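[1] Pasting the sequence and the predicted model now:
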Amino acid sequence: MNYKKGRYSSLIKPLFSFIDLVIINMAVFYFEINLKNIYVFCLYISISWILIAVKNHFYEVHRHTRLIQITPLLFRQIIFFTIALYAFIGFFKQPNISRLALGEYLILVFILITIFKFLTTYLLKKYRTVLRGNIRRVIVIGDNEKVRQLIKTFNTRLDYGYKFEAKFSVKDESFSLEYCFDYIIENNIDEIYFSVSELSNKQINTLIDFADNNLRELKFIPDNKEIYSKKLKYEYYDYIPILSIRAIPLQEPVNKFVKRLFDILFSICIIVFVLSWLTPILAILIKLESKGPVFFKQSRNGFNYKEFDCYKFRSMTPNKHAHLAQATKGDLRITKMGAFIRKTSIDELPQFFNVLFGDMSVVGPRPHMVSHTNMYAQRIDKFMVRHFVKPGITGLAQISGFRGEIETDKDIINRVKYDIFYIENWSLLLDLKIAFQTLTNAVKGEEKAY
C-alpha cells in the first residue's frame, strides 16, 4: 500500500478564507459604525461569513472553474452576508448603529473581496501556465473520441494545471490493470480518468479499490451513447443513494424568480424604449411593400410542450405555407423589407411581448413551429428536454452558429446539445452574455439570418 505525497494545494482554501476574514474584520475599523463592542461584532461577522461560505460553496473554486461561475458565488455571498450584518442590529439590540456606515462598510468589503477573488484566480492560472506549479499528474484509461478530446484539453489548457502522463488502451492485448497500478505508483500519479464504457464491472471495482487504498482521485468519462447531460444530481432517500440524470437550476424557486424578474425588466425596457417608436415606422414600411398585417402570429411549443402564439414583424408576403415551411436561402416569399429585418433580427422584437406575458424568456431554447416540433421529437433523441424551460428569443445554440434554417439532422442535433447545456448550466450571467452576443451578432449580421 503506497500513499501519495501531500501537496500544498490543500492549504489554498484555508489561506484564502483566512485572508477574507482579515479583510472583513480590518474594514470594520475604517468606519464609524457606532458599535457597543467591536470585538463581539467581529466575532459575529466572522462566524456568519464562514457559515454562509460553507452553505454557498464560496471556496469550492476548482482549477477548471470558469470566471463566469465565480461571479454568482460573490453576489450570493455578499447578499446573505448583508442580511446577516443588518440582522445583528436587532439580534443584539443595537439601534444606534449607523446604517449608512454599515452600508459603506459592505461596499468596501464587496469591492475588496471581489478584487481578491478574481486576482487570486487569475494568478493561480498564470502560476500553472507559466511556472507549471500547482500541477496534478494524470493518466487516462481508454481509447475513444471523448478520451482523445480530454487528452487534448489536458495538453492545451495549461491553466487547468493538469500534466498528462500516459494513456492506456483497453483494446491492446498487453493491457492489464496491474501494469497501470504499477505505473501510477512509480510516477506518483494524482488523478486517474477512465472510460466507463470500456471497462467491465469487475475492472471498475478493482480500479475503485486501488484508488481508495492508495488515495488517488478517480474520475470517469461517460460513455458515447449521446447522453448530453453534464451534471448528475446526487440525492439520498433515507440511506439509499439516488442519481438523477440531470439537475435543472431553473427549477429552484430563487433562480426562477431571478430569471422572471430579469425577463420583465428587460422586456419592458425594449418595449418602452425601442418598440414604442420603431413599430410605427416598420408598420408603414411593411404596409407600403406588401398587403397584409404588420405582425405575424405563429403557434409554437413552449414550456411543458404547451402551445402559444409567437409574434414577429411580418417579413414575408402572406402565403399558405407560412406555418409549415421554414424560410430558406433565397426564399421568394421574403420581401425586401423582410430580408433586412430578418438579417438584423429586428423581426423577432415583438416577442418581447411574449416574454412580458410569460410565454417566453429573453434567453432559452428557440421554439419551433408545432409541425417541426412533432417531427423532431420523433427523429432527434433528447429533443423534448428543451421544453423543461421556457423558450427564448435567443439562446446559446443561436450565438454558437446554429440559428436559422435546419438543413440536416446534424444542425438540430447540435442545437439540442447546446440547449441542454444551457438548461443544466443556467445562470443570470450566462443570460447576459448570450443577450450581449446576440446584439453583437445582429449588428455584424449572420450568415444564416435569412
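    Yep, it's here. Numbering: from 1, shown residues only.
[2] all contacts plus neighbour counts: C-alpha atoms, from now on.
    Noted.
[3] three-state assignment of Val362?
    Reducing the assignment at Val362 to three states with DSSP: H, G, I helix; E, B strand; the rest coil gives strand.
[4] next one: Lys231
    Reducing the assignment at Lys231 to three states with three-state DSSP gives coil.
[5] Repeat that for the one 4 residues further on.
    Here Glu235 is strand, with the state taken from three-state DSSP.
[6] Tell me who's in contact with it.
    Glu235 makes contact with Pro241, Ile242, Leu243, Ser244 under the criterion Cα atoms under 8 Å, 6 or more residues apart in numbering.
[7] Mind checking which of the residues you listed are in strands?
    Within those, membership in strands is found for Pro241, Ile242, Leu243, Ser244, as judged by DSSP state E.
[8] second one coming, line it up with the first:
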Amino acid sequence: MNTQTGFKAEDSGSGFLNRFFDIASISVALYISLKLQDQVTTTNYIVLLLMVLVAYLYTAESLQLYRSWRVNRLSTSIWLIATCLFVAFSSMLVLTWAFKVTADFSRLVVGGWGCLAFCQLTIWRLCGRLIKNALHKKGISTRRVAIVGCTENAERLINEINQHPEMGLVFCGIYDDRTADRVFSCSEQLLGKVEDCVDAARRGTIDKLYLTLPMSADKRIADIIQRLGDTTVDVHLVPDFLLSNLMHARFGSVGNVETLSVFESPYFGARDWLKRSFDIVVSSIALMILAVPMLLISLAIKLTSRGPVFFKQDRYGLDGKPIKVYKFRSMSVQENGAKVVQATKGDSRITPLGGFLRRTSLDELPQFINVLKGDMSVVGPRPHAVAHNEEYRKLVAFYMLRHKVKPGITGWAQINGWRGETDSLEKMEKRVEFDLAYIKNWSLWWDAKIVFLTFFRGFTGKNVY
C-alpha cells in the first residue's frame, strides 16, 4: 500500500468565510439602498454590483486583508476596508463615466450603498471579534500552548502570543533539558525537561507544541518528534535564523517528493499578475503626466551639452539577465564597460544640468518606459551597473538575491536613505539588507506605500551626486 505524506499550510477556513461575509455585506447594502430609495433591482445595478465586487476583492487580496485577519488590530482592518471600498467605488465611477451610463444610476442609491457597505463590513468584523474574545475569556475555542527550547525564538513567540489574545492561544510554559543558568532569558518560565513535556502531551494537557530549537540540533528535534508521535498534540517547528531568512519559503513537490524552496521570487501564482498589472497602470499614468516635463528635459539636455538625450546602461534584471536601463544623460561621458566609476561629490563628468537631474532623480524618469516594456518594476531594488554587480556579489552575502525580482525605479532602501554613492562596503550591505527585507515581505500594499513615500523621501539624498 502506497502512503503519501505532504506538508500543508495551517488554515482555519476563516479566509473563505471572511470573503463570503464581505460579498454578502456589499450585496445586501445595495439591496437596502435600493429599497430606501423605492427603486427596484435592475440588470444594470447587478452589473454595477459585480464591478464593485471584483474591484473590492482584487484590492483586498492586494492589501492582504484576509491573510492578516487573525492578528490585525480592528483599526487596521477598518482602514483597509475603507481603502478597498474607495478603490472599488472609484473604479466603478470611472467605468460608468467612460461608458457614459452614469445617468442610468441614482446618486443617492450609489452613495447610500457605499456608506451602508462600509458600516456592514465594519460591524460584522466588530461583532465577530467581540464574540471571539468573549469565548476566549471563558476558555472556549482556546488552545493550550507549550514550547520546547528556551531560545530567543521562544521569547519572540511568547511575546506574540501575549500581544494577540484574539488568536485564542494560552501559553502554559517552556520545557528544556538544560539548566536555568544555561538557557535564554525566558528561563523563569521553565516547567521541566523534554520528558516532562512528552508526559504532559500524553495526558492531553497541551494542545499545541512549538519546537524552537536551532535547526543545527536536527537529530534532537527528530528524536523529540518521534517521541511525540505517541501523542495527539499538534507539533510545529519555529524556524531559527537559517529558515527565517529563507525568501518566501514554501513547500512544493516534484511528483511524490516533497521540496522546500530556499530562495524564490515572491511573485508566484496570481501575485505575478498583481505585480505586473500594478506596474502597467502606474507607469502608464506616470508617462501620461510626465510627457511634457520629459520633453522639456530632453530639449534642455540638447541645448546645454553635446551628446544624446538618453543614456542606455547595461544592468542586471530579473534572474540576473542583462537589460538596457534608460536614463536622461547627466554626464559628459557614457561609461558602460567592465569598470564604472560611481559619481562623487564635485564629479567633473557631471554636466551642470545633469547635477540637478541627478539630485532630484529626474534623470530616472525614462525608466517608466522600462517598466512598461516589462524590464523593470515601479518598485524594487535599484539596478546597479554590471561592473558594480560583479564587484559586490563577491563581497556582500546574498547580494544576487536582489535579482529574484525585477529592479525598480524606487525601492525600500531608497526611501530609507540608502541611495546614491556607496563609498563603503557597509553602505552597500545596508542597501542589500533593505532590498532583501522588501523581497521577503513583499505585498502590493507595500508597493503602494513605497510609491507614496517616494514623493517625500525618495527624490533627494545626502549621498546623491
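    Received it, and whenever you're ready, just let me know what you need. All figures in this text were calculated on a predicted structure; none of them were measured in a lab.
[9] care to give me the TM-score?
    TM-score for the superposed chains, counting by TM-score structural alignment, normalised by the length of structure 1: 0.66, backed by 401 aligned residues with a Cα RMSD of 5.3 Å.
[10] Could you dump the contacts of Glu235 of structure 1 into a markdown table and include distance to Lys125 of structure 1 and neighbour count?
    A markdown table is the format used below for the contacts of Glu235 of structure 1 (distance: Cα to Cα, whole Å; neighbours: other Cα atoms under 10 Å):
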| residue | distance to Lys125 of structure 1 | neighbour count |
| --- | --- | --- |
| Pro241 | 35 | 9 |
| Ile242 | 35 | 12 |
| Leu243 | 33 | 11 |
| Ser244 | 33 | 10 |
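[11] Would you format the residues you listed as JSON lines with distance to Tyr376 of structure 1 included?
    What follows is the contacts of Glu235 of structure 1, written out as JSON lines (distance: Cα to Cα, whole Å):
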{"residue": "Pro241", "distance to Tyr376 of structure 1": "34"}
{"residue": "Ile242", "distance to Tyr376 of structure 1": "31"}
{"residue": "Leu243", "distance to Tyr376 of structure 1": "28"}
{"residue": "Ser244", "distance to Tyr376 of structure 1": "25"}
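[12] circling back: so of the ones in strands among the contacts of Glu235 of structure 1, which two are at opposite extremes in space?
    Every pair in these was compared (Cα to Cα); the two farthest apart turn out to be Pro241 and Ser244, at 10.2 Å.
[13] which of the contacts of Glu235 of structure 1 still touch in structure 2?
    Shared contacts between this structure and structure 2 among those (both residues aligned by TM-score structural alignment, their matches' Cα atoms under 8 Å) comprise Pro241, Ile242, Leu243, Ser244.
[14] pretty sure Leu285 of structure 1 contacts Met337?
    Yes: using Cα atoms under 8 Å, Leu285 of structure 1 and Met337 qualify as a contacting pair, with a distance of 7.3 Å.
[15] quick one: which of the two has more around it?
    Taking other Cα atoms under 10 Å, Leu285 of structure 1 and Met337 do not tie; Met337 has more neighbours (19 against 14).
[16] quick one: which helix or strand includes that one?
    Secondary-structure assignment from DSSP states H and E places Met337 of structure 1 in helix 336-343.
[17] Now that helix on structure 2. Mean distance?
    For helix 336-343 of structure 1, the mean deviation from structure 2 after alignment is 3.8 Å (mean Cα distance after the TM-score superposition for structure 1).
[18] Kindly name the residues of structure 2 that line up with the helix or strand following that helix.
    Toward the C-terminus, helix 336-343 of structure 1 is succeeded by helix 351-357 as the next helix or strand (DSSP H and E). For helix 351-357 of structure 1, the aligned range in structure 2 is residues 367-373, judged by TM-score structural alignment.
[19] ok, so of the ones in strands among the contacts of Glu235 of structure 1, who is nearest Val138 of structure 1?
    Using Cα to Cα, Leu243 is the member of these that lies nearest Val138 of structure 1, at 26.5 Å.
[20] What does that closest one correspond to in structure 2?
    Leu243 of structure 1 maps onto Leu260 in structure 2, by TM-score structural alignment.
[21] Now for its match: which residues touch it?
    Taking Cα under 8 Å, 6+ apart as the definition of contact, the neighbours of Leu260 of structure 2 are Ala249, Arg250, Phe251, Gly252.
[22] what do you get if the cut-off is 10 Å, keeping everything else the same?
    When contacts are counted by Cα atoms under 10 Å, 6 or more residues apart in numbering, Leu260 of structure 2 is found next to Phe7, Leu246, Ala249, Arg250, Phe251, Gly252, Ser253.
[23] for these, which one is nearest Met51 of structure 2?
    Each of those was checked against Met51 of structure 2 using Cα to Cα; the closest is Arg250, at 33.0 Å.
[24] What lines up with that closest one in structure 1?
    When the structures are aligned by TM-score structural alignment, the residue of structure 1 matched to Arg250 of structure 2 is Lys233.
[25] From the contact counts, what lies against the lengthiest helix in structure 1?
    Of all segments of type helix in structure 1, defined using DSSP state H, the longest is helix 99-130. Contacting helix 99-130 of structure 1 under the criterion 3 or more Cα pairs under 10 Å, 6 or more residues apart in numbering; DSSP states H and E are the following elements: helix 12-26, helix 67-91.
[26] can those go into TSV with extra columns for mean neighbour count?
    Formatted as TSV, those follow (neighbours: other Cα atoms under 10 Å):
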stretch	mean neighbour count
helix 12-26	15
helix 67-91	15
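[27] Point out the one among those helices that comes closest to Ser371 of structure 1.
    Relative to Ser371 of structure 1, the nearest member of those by Cα to Cα is helix 67-91, separated by 37.0 Å.
[28] could you say what helices and strands that closest one packs with?
    helix 38-56, helix 99-130, helix 428-444.
[29] Turn these into JSON lines, including distance to Leu265 of structure 1.
    Supplementary listing: the helices and strands packed on helix 67-91 of structure 1 in JSON lines, determined by distance: least, Cα to Cα, whole Å:
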{"stretch": "helix 38-56", "distance to Leu265 of structure 1": "27"}
{"stretch": "helix 99-130", "distance to Leu265 of structure 1": "24"}
{"stretch": "helix 428-444", "distance to Leu265 of structure 1": "13"}
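[30] So for Glu32 of structure 1, which of these sits nearest?
    Once Cα to Cα is applied to the helices and strands packed on helix 67-91 of structure 1, the stretch that comes out nearest is helix 99-130, at 6.3 Å.
[31] Can you name the next helix or strand after the closest one?
    Secondary structure here is assigned by DSSP H and E; on that basis, the next helix or strand after helix 99-130 of structure 1 toward the C-terminus is strand 136-141.
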